[in-house]
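A.B. asks: this is the structure alone, sequence omitted:
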């Protein structure tokens, strides 16, 4: 025989620490949180604040790319937007993608 038989050796070390086994997964989650989840939450909050601050006279862009001027803000989340002379459309506040120009608030009389 050219090769000698191989025998299994007994386990020499102690079992690995369970925390050390999950450390790579924990690190991946932390990195994903700071690179993906947290910036997205911040962006959503900014968009929500922008939508809540829309008032009459603001020039807005809808998600469909329509640019118009807000004529009326209703309590149920619907805006009436003028997109051309005599052409008004109703859009939901959530479909706004940007506010191009803000108007000054009306002065109390």
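C.D. replies: Received the coordinates, thanks. On a predicted model such as this, the values are computed, not experimentally measured, just so you know. Residues are numbered from 1 along each chain as shown.

A.B. asks: only C-alpha atoms from now on, for both contacts and neighbour counts.
C.D. replies: Noted.

A.B. asks: which stretches in this structure count as helices?
C.D. replies: 18-32, 38-52 (DSSP state H).

A.B. asks: export those to TSV and tack on mean neighbour count and distance to residue 78?
C.D. replies: Shown next, in TSV, are these (neighbours: other C-alpha atoms under 10 Å; distance: least, C-alpha to C-alpha, whole Å):
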stretch	mean neighbour count	distance to residue 78
helix 18-32	11	36
helix 38-52	13	11
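
A.B. asks: between those, which one is nearest to residue 79?
C.D. replies: When the helices of the chain are compared by C-alpha to C-alpha, helix 38-52 sits nearest residue 79, at 10.7 Å.

A.B. asks: second structure for comparison follows:
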């Protein structure tokens, strides 16, 4: 039982250190994911907060703890080439669906 607690504690400490290292290494211009799944670009950083640009000219302030990970350039390129056209339902303004 003691061994399990020891290894669980070590794993938790490593995860916390990785989060601290990430937050300390962030710089303006980095692309990040938040814990809520938002993708944004880092604009400014203070001790406890981070300003993220979520759309051109739209900057929001977040707690640093809300940053989950950095988006690597190769991940960004994969997303840019994705084709979502099959996922979008067609909408016809002239037709009203009939209730059954």
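C.D. replies: Ah, there it is. Remember, it's a predicted structure, so these values are computed and weren't measured experimentally.

A.B. asks: and the helices of structure 1 as JSON lines, adding distance to residue 98 of structure 1?
C.D. replies: JSON lines is the format used below for the helices of structure 1 (distance: least, C-alpha to C-alpha, whole Å):
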{"stretch": "helix 18-32", "distance to residue 98 of structure 1": "27"}
{"stretch": "helix 38-52", "distance to residue 98 of structure 1": "8"}
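
A.B. asks: how about the contacts made by the alignment partner in structure 2 of residue 46 of structure 1?
C.D. replies: Counting by TM-score structural alignment, residue 46 of structure 1 corresponds to residue 18 in structure 2. Residues in contact with residue 18 of structure 2 (C-alpha atoms under 8 Å, 6 or more residues apart in numbering): none are found.

A.B. asks: what are the buried residues along stretch 52-70 of structure 2?
C.D. replies: Across stretch 52-70 of structure 2, burial judged by 16 or more other C-alpha atoms under 10 Å covers 52-53, 59, 64, 66-70.

A.B. asks: residue ranges for the strands of structure 1, please.
C.D. replies: Applying DSSP state E to structure 1 gives strands spanning 59-62, 67-73, 78-84, 87-92, 96-101.

A.B. asks: circling back to that earlier point, and the gap between the match of residue 46 of structure 1 and residue 25 of structure 2?
C.D. replies: Distance, residue 18 of structure 2 to residue 25 of structure 2, using C-alpha to C-alpha, to the nearest Å: 11 Å.

A.B. asks: mind listing what the spatially most central residue of structure 2 touches?
C.D. replies: Nearest residue to the geometric centre of structure 2 (C-alpha atoms, centre = their mean): residue 33, 1.2 Å. Residue 33 of structure 2 makes contacts with 39-40, 67-71, as judged by C-alpha under 8 Å, 6+ apart.

A.B. asks: tell me the residue in structure 1 aligned with it.
C.D. replies: In structure 1, residue 33 of structure 2 lands on residue 61 (TM-score structural alignment).
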